[in-house]
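Asker: kindly return the folded structure for what I paste below:
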Amino acid sequence: MPFIPHTPEDVSSMLGAIGAASIEDLFDEIPPALKTGKLKDVPDGLPEMAVTRLMQERALADGFWSNFIGAGVYEHHIPAAIWQITTRGEFYSAYTPYQAEASQGTLQLIYEYQTMMTRLTGLDVSNASLYDGASALAEAVLMAVRAHKSSRRVLVPKTVHPIYRKVVLTTVKNQGIELVELDYDSATGQTILPADPGTFAGLVIPQPNFFGVLEDVHAMTDWAHAQGALAIALVNPTTLAVLEAPGKWGGKGADIAVGEGQPLGAPMSSGGPYFGFMCCRQEFVRQMPGRIVGRTVDLDGKPGFSLTLQAREQHIRRSKATSNICTNQGLVVTAATQYMALLGPQGLAKVASNSHANTVALADKLAAIPGVAKAFSSPYFHEVVLTLNDNILKGTSAKDVLRALQAQNILGGLDVSAWYPELGQAILVCVTETKTAADLDLYAQDKEFYELADAHIALCNTHMGKVKPAKVSAAMLFAASRFNAFVIYASSENKAQFLLEKESAIAYFMQEYEKYLRENVDEHLSRYEDPAG
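Answerer: Reported below is the predicted structural model:
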């Protein structure tokens, strides 16, 4: 809530002017049973300095993680200038630019964004953005059905992100549209095209697919067109700096290109906000949902920008509307435009190539570990599926591996075993340009950590026959606290810093101990044959 500088005298004067005894009288039409009264569990307010201190402690408790999870949301470096510019008042508080005469700056930025996206995708037209990648794919499916006219079937590979497939199904299932799932080759991870697909309106072509594998997009695009269907490209925009643009796939190019725009300057931010992008060939522009910004001239011949082709029921007849999308993700698109402009073609290509090189390097390191293998033989971009050989690793699950890495503050990837049980125990690992050679080594070499832990445990075991276990445990706890207290002291440059960081450091070590204790207790609990103990 904003700070409103009204003194008690101001409030009394305003209440007197309207004939009310108190502010509560303004809400007397609300039945008392619906009022919450005082919020007993909400603490009293704190001074700014105390709040800052509290937030620092909470941030430290979050820990510092080395992230190797991708699966649709990617950790890329975002230059500080991007959000410094994006959060300027002119952009940050701008409303939907209905009035062109008052919104030329916002309109020009969106126009520049559209231009950049058409150059990335190699297609003719871009809209002003959509909500996110999943809803953009759903809109592309609807668009393909509208454009095709005679079929309401769309082919969706199993290699499309499982959450995207769920979103598309939720969007179209009550509209008489059938989604036909295409399987993948277990050796290559690439989509298998059916010999007799029947009539269908569109084929979704993920590049790269959910496994990180590069599909044979030229063959898939030509195959879709040979069947009289539209080719829908589902792409990661970072890849377009180094891979063939969808507009150049096959003989004619893809018809529609969609995807998640988060890699272009948007932080992961616990899941959003992000933005979806959509581009298409000129012949399908009137089937495109959302908004498009166009460039024109005014009565004096001066260039300007305005909204055009707003195919929403707010502007045209409901029966003719292509979508009920009421906005675009303007602020995040602003960041993406700044990101693309600042990095330029060479910078984007460097991000993509470094991400790919890091992924190859880590995949090779991990595949050298006995029992770990790459799931597929095909080329990949910056994600790779690794499988665990049960015959060698003796019951070690993907969750076990990820839990062990998490104990070292490494988010090792995404367990995809539940989504793709046919792969067995499998982990989807992602590496971007943010990772160093030391990060890759730390991920692949965790042996030293467990050797140290085992050495301490072995020392305790030598005393178990001589001293009661409770005393051994207490001594171990005391020794750990003594050593960690020294770590806190040694990391402080002076007494002032020591006092400033003391409580947050203690909170961190207590949280880490609780985490390890719970994990090990749960492990012992799982050994009971009877779940009830």
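Asker: every contact and neighbour count from this point should use C-alpha atoms.
Answerer: Noted.
Asker: which residues of the stretch 1-150 of the chain fall in helices?
Answerer: Ranges of helices in the stretch 1-150 of the chain, per DSSP state H, counting those that start in this stretch, are 8-18, 48-62, 80-86, 89-92, 104-121, 133-148.
Asker: buried residues, the fourth one. List them.
Answerer: Using 16 or more other Cα atoms under 10 Å as the test for burial, helix 89-92 gives residue 91.
Asker: how far off centre is that helix?
Answerer: Helix 89-92 sits 24 Å away from the centroid of its parent chain (Cα atoms, centre = their mean, to the nearest Å).
Asker: return the set of buried residues in stretch 320-334.
Answerer: Neighbour-count burial for stretch 320-334 flags 321-323, 325, 328-334 (criterion: 16+ other Cα under 10 Å).
Asker: nearest to residue 490, of the residues you listed?
Answerer: Distances from these to residue 490 were compared by Cα to Cα; the smallest belongs to residue 332, at 42.2 Å.
Asker: that closest one: which element?
Answerer: helix 330-367 (DSSP states H and E).
Asker: for that helix, packing partners?
Answerer: Counting contacts by 3 or more Cα pairs under 8 Å, 6 or more residues apart in numbering; DSSP states H and E, helix 330-367 is packed against helix 80-86, helix 89-92, helix 104-121, strand 372-374, strand 383-388, helix 437-444.
Asker: which of the ones you listed is buried the deepest?
Answerer: strand 383-388 (a mean of 25; mean count of other Cα atoms under 10 Å).
Asker: and it, what does it pack against?
Answerer: With contacts defined as 3+ Cα pairs under 8 Å, 6+ apart, the packing partners of strand 383-388 are helix 330-367, strand 372-374, strand 426-430.
Asker: pull out the buried residues from the helix holding residue 332.
Answerer: Going by neighbour count (16+ other Cα under 10 Å), the buried part of helix 330-367 is 330-341, 348-360, 362-363, 365-367.
Asker: can you redo the buried residues of stretch 320-334 as TSV with distance to residue 219?
Answerer: Output for the buried residues of stretch 320-334, formatted as TSV (distance: Cα to Cα, whole Å):
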residue	distance to residue 219
321	34
322	30
323	31
325	33
328	33
329	34
330	36
331	37
332	34
333	32
334	35
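Asker: next, the structure of the following sequence, for comparison with the previous one:
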Amino acid sequence: MPYIPHTEQDIQKILKALGASKVEEVLSQLPASLRLTKALDLPAGLSEQELAAHLRELGSRNTTVQDYSSFLGAGAYNHYIPAIVDSVISRSEFFTSYTPYQPELSQGTLQAIFEYQTLVCQLTGMDVANASLYDGATAVAEAALMARRITGKQGIVLSSALHPEYRETVKTYLVGTGDQLSEVMYCTETGVTLPGAVEAAISDSTACVIVQHPNFFGCLEDVQAVAEVVHRKKALLVIVVNEAISLGLLKPPGETGCDIVVGENQSFGNPLSYGGPYLGFMATKDEFIRQMPGRLIGQTVDRDGKRAFCLTFATREQHIRRERATSNICTNHGLCALAAAVHMVGLGSQGLKKLASLNLSKAEYLKKKLSEAGAQLAFSAPTFNEFTIKVNKDPGQVLNNLLGKKIIGGLGLKRFYPALDRHILVTATEMNSKAEMDALAEAIKGA
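Answerer: Prediction:
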């Protein structure tokens, strides 16, 4: 049946109110060049059974990490998702990403988000975290805007070892703002952002410096040294965490002197899903709480003295005066945040540490095997579960050859960094078996 809400009687009432005799008179105001003058070329409708079969056929054309061994990361990581995650997030009470507009009526939803915020604070070592953001890239852009509001300055310094797509997102957000955007080149030997280079890039108008840790090449930055330089120059330090599992081993950013921590939490409880939806996070110091974008859930007591949860801050332009709003972000990724919270709680602090250690050991084993196979490690800095190698042949050819062996070999870096035209970013997680890593090394021999 056609899903058209208006009956013929409804249409006649509308036309009468408009003073028109037929629909064409109303549509005549549209430019002829924009009017569709022929019927849409659409296939015939399908029954539910036929549609299900059609979708299965389309899905079978995809290549997934269940079909191939994957060493691809660069901001989207293949981790095991425990069964408890889907069990909880599939409950009908939670099965929405949206915070209700009468939030205090949804105590379960608010508590889930509150627990997620608490876990993010524990992970990052920061005082306060918001309810979530869209993804890692937009979280970085929101952090840049937040730093501008806090400092009243308009200079943003980005490390060139920050994820290239994150850098592009920041640039897009800042179009038309008059901000001074600059980049600090990474060290070509170590692969990290040198404190001296950061210091040289900061001016009196710099609001913040944005550094990723571990960075895009997988290298571990000296966050504490960078923080000392940034604060000495009266700017804020934003740390970006692309691979949240790394926080199971690395010192929390809050303990290294950073002011704002943002990043991507997809690694906890959220599948690859061909790039989304993902889960951006943001955490900061108490003193900056009123400049945070998005929503913040708080714990209080009701009139009977019982524990209750409430929407403490919602500084979006739909809720408060536009000139006082910190963001126009419309919702939060509540379901993705719940999945991450369930995964984190299921792991516990010791489980997370073991998982992070396993990722590190897998990557170190793969480094060794690839080096023995003839690949060179591109940078000397230590890494977590991701690292960059240099091969002798064109990386595109190498990666295509690997696909023929059912191996997704990593990410060629030439399109992001033209100077790295023989380089591949490789990732190893708990999902990669010894046999898979040995097969990758064998396949890459001579490359």
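Asker: TM-score for the pair, please.
Answerer: Overlay of the two chains. TM-score (TM-score structural alignment, normalised by the length of structure 2): 0.88; 420 aligned residues with a Cα RMSD of 2.5 Å.
Asker: hmm, back to that, which one, of the helices and strands packed on strand 383-388 of structure 1, ends up nearest to residue 179 of structure 1?
Answerer: That would be strand 426-430 among those, by Cα to Cα, at 25.3 Å.
Asker: what lines up with residue 354 of structure 2 in structure 1?
Answerer: Under the alignment (TM-score structural alignment), residue 354 of structure 2 maps onto residue 350 of structure 1.
Asker: now its match: how far from residue 495 of structure 1?
Answerer: To residue 495 of structure 1, residue 350 of structure 1 is 44 Å away according to Cα to Cα, to the nearest Å.
Asker: repeat that for residue 318 of structure 1.
Answerer: Residue 318 of structure 1 sits 69 Å away from residue 495 of structure 1, going by Cα to Cα.
Asker: over to residue 306 of structure 1?
Answerer: The gap separating residue 306 of structure 1 from residue 495 of structure 1 is 60 Å, by Cα to Cα.
Asker: these two: who's more crowded?
Answerer: Legend: neighbour count by other Cα atoms under 10 Å for residue 306 of structure 1 and residue 495, higher for residue 306 (21 against 10).
Asker: list the contacts for the aligned residue in structure 2 for that one?
Answerer: Aligned against structure 2 by TM-score structural alignment, residue 306 of structure 1 finds its counterpart in residue 310. If you count contacts by Cα atoms under 8 Å, 6 or more residues apart in numbering, residue 310 of structure 2 has them with 103-104, 107, 110, 297-300.
Asker: looking at those, state which has the most neighbours.
Answerer: Neighbour-wise, the contacts of residue 310 of structure 2 (other Cα under 10 Å) top out at residue 110, 25 neighbours.
Asker: name the SS class of the residue found closest to it once you drop the neighbours it is linked to in the chain, please.
Answerer: Leaving aside its sequence neighbours, residue 110 of structure 2 sits nearest to residue 309 (Cα to Cα, 6 or more residues apart in numbering; 6.0 Å). Secondary structure of residue 309 of structure 2, reduced to three states by DSSP: H, G, I helix; E, B strand; the rest coil: strand.
Asker: kindly provide the distance from the alignment partner in structure 1 of residue 81 of structure 2 to residue 351 of structure 1.
Answerer: Residue pairing (TM-score structural alignment): residue 81 of structure 2 is matched to residue 78 of structure 1. Separation of residue 78 of structure 1 from residue 351 of structure 1 (Cα to Cα) stands at 11 Å.
Asker: got it, and residue 111 of structure 1?
Answerer: From residue 111 of structure 1 to residue 351 of structure 1 the distance is 24 Å (Cα to Cα).
Asker: can you check residue 438 of structure 1 too?
Answerer: Distance from residue 438 of structure 1 to residue 351 of structure 1, by Cα to Cα: 18 Å.
Asker: could you find the counterpart of residue 367 of structure 1 in structure 2?
Answerer: Match for residue 367 of structure 1 (TM-score structural alignment): residue 371.
Asker: residues contacting the closest residue to its match other than its chain neighbours?
Answerer: Excluding its sequence neighbours, the residue lying closest to residue 371 of structure 2 (Cα to Cα, 6+ apart) is residue 377, at 7.1 Å. Counting by Cα under 8 Å, 6+ apart, residue 377 of structure 2 touches 367, 371, 387-390.
Asker: now do residue 148 of structure 2
Answerer: Residue 148 of structure 2 sits next to 154-155, 207-208 when contact means Cα under 8 Å, 6+ apart.
Asker: how much space separates the spatially most central residue of structure 1 from residue 374 of structure 1?
Answerer: Structure 1 has residue 73 as the residue nearest its centroid, 2.6 Å off, counting by Cα atoms, centre = their mean. Counting by Cα to Cα, the separation of residue 73 of structure 1 from residue 374 of structure 1 is 22 Å.
Asker: cool, residue 495 of structure 1 as well?
Answerer: 51 Å.
Asker: with residue 270 of structure 1 instead?
Answerer: Residue 270 of structure 1 is 29 Å from residue 374 of structure 1, by Cα to Cα.
Asker: now do residue 196 of structure 1
Answerer: In terms of Cα to Cα, residue 196 of structure 1 sits 31 Å off from residue 374 of structure 1.
Asker: what do we get in structure 2 for residue 274 of structure 1?
Answerer: Matched to structure 2 by TM-score structural alignment, residue 274 of structure 1 sits across from residue 278.
Asker: for residue 437 of structure 1, same thing?
Answerer: Aligning on TM-score structural alignment places residue 437 of structure 1 opposite residue 434 in structure 2.
Asker: residue 261 of structure 2: what secondary structure?
Answerer: strand.
Asker: tell me the contacts of it?
Answerer: Residues in contact with residue 261 of structure 2, defined by Cα under 8 Å, 6+ apart, are 124, 126, 238-241, 253-254, 282-284.
Asker: switch those residues over to a markdown table; also include distance to residue 213 of structure 2 and secondary structure.
Answerer: Output for the contacts of residue 261 of structure 2, formatted as a markdown table (distance: Cα to Cα, whole Å; DSSP: H, G, I helix; E, B strand; the rest coil):
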| residue | distance to residue 213 of structure 2 | secondary structure |
| --- | --- | --- |
| 124 | 12 | helix |
| 126 | 16 | coil |
| 238 | 10 | strand |
| 239 | 7 | strand |
| 240 | 6 | strand |
| 241 | 6 | strand |
| 253 | 9 | helix |
| 254 | 13 | helix |
| 282 | 15 | strand |
| 283 | 15 | strand |
| 284 | 16 | strand |
